[in-house]
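In: What would the 3D arrangement of this be:
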Amino acid sequence: MYAVIKTGGKQYRVAAGEKIKVEQIPADVGAEITLDQVLMVGEGESVKVGTPLVSGAKVTAKVLSHGRHAKITIFKMRRRKHYQKHQGHRQNYTELEISGIAA
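Out: Below is the predicted model of the structure:
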């Protein structure tokens, strides 16, 4: 069984036992959280697609850790204009382990 969930403005296809990194969620490490924005649930040939959400569907997950992704470098330059700008960014994330999908 798998589900498509929406969190942090992004969509993720998840199944039980998977580990995913999502935008930071304010929850303690080790806490069980419920993700109730489920867009689609599928099992074998049967697929339930929500309009826009599947009613009554929930995904439970355990918070494994919080961290920061690798640094990305932003470099802007205008040729022949003596303009260069360097900037870096590291996005925070929360690592989740999907424990169950309830349709």
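In: use CA for all of it now, contacts and neighbours both
Out: Noted.
In: Compute the distance between Val41 and Leu64, please.
Out: In this view, Val41 and Leu64 are 24 Å apart by C-alpha to C-alpha, to the nearest Å.
In: Gln37 now?
Out: The value you get for Gln37 to Leu64, if C-alpha to C-alpha is used, is 20 Å.
In: More neighbours: which of the two?
Out: Per other C-alpha atoms under 10 Å, whichever of Gln37 and Leu64 has more neighbours is Gln37, with 20 against 17.
In: Let's compare: structure for the following, please.
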Amino acid sequence: MFAVLKTGGKQYRVQQGDVLRVEKLSCEAGETIQFNEVLVVGDQIGAPFVAGAAVQATVIDQIKGEKVIHFVRRRRKHSSKRTKGHASNSRSSA
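Out: Sure thing, here's the model as predicted:
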């Protein structure tokens, strides 16, 4: 059976045993977390959430994502260049 849950402004389709990579949460590795915002469980669709449904997961590790480079260059004669980058933090949970 599968479920669709909502966390960090995104929706994830999960099944038992899946490894999920979500936005950074305020918890440590090894803790059990519970997602209460469940949109779908099997063939049962919530409006907006399924009453009494929850998904539990264990946090595996905190992972830093790949660095994203943002390069800006102005065109024409008086050009300027700017480079920025960031790497977002995320949690891996099962």
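In: TM between them?
Out: Superposed pair, TM-score by TM-score structural alignment, normalised by the length of the second structure: 0.95. Supporting alignment: 93 aligned residues with a C-alpha RMSD of 0.8 Å.
In: My read is that Gly17 of the second structure contacts Ala94, right?
Out: Yes - the pair Gly17 of the second structure and Ala94 qualifies as a contact (C-alpha atoms under 8 Å) at a distance of 6.3 Å.
In: ok, now which ones touch the aligned residue in the first structure for Ser88 of the second structure?
Out: Matched to the first structure by TM-score structural alignment, Ser88 of the second structure sits across from Gln91. By C-alpha atoms under 8 Å, 6 or more residues apart in numbering, Gln91 of the first structure lies in contact with Arg68, His69, Ala70, Lys71.
In: Quick check: of these, which lies closest to Ser46 of the first structure?
Out: His69 (35.9 Å; C-alpha to C-alpha).
In: check contacts around that closest one.
Out: Per C-alpha under 8 Å, 6+ apart, neighbours of His69 of the first structure: Arg90, Gln91, Asn92, Tyr93.
In: what number of residues lie near Leu39 of the second structure?
Out: Leu39 of the second structure - counted by other C-alpha under 10 Å - has 22 other residues nearby.
In: mind listing what it touches?
Out: Ala3, Val4, Leu5, Lys6, Ile45, Gly46, Ala47, Pro48, Phe49, Val50.
In: From these, which land in strands?
Out: Under the assignment DSSP state E, the contacts of Leu39 of the second structure contribute Ala3, Val4, Leu5, Lys6, Ile45 to strands.
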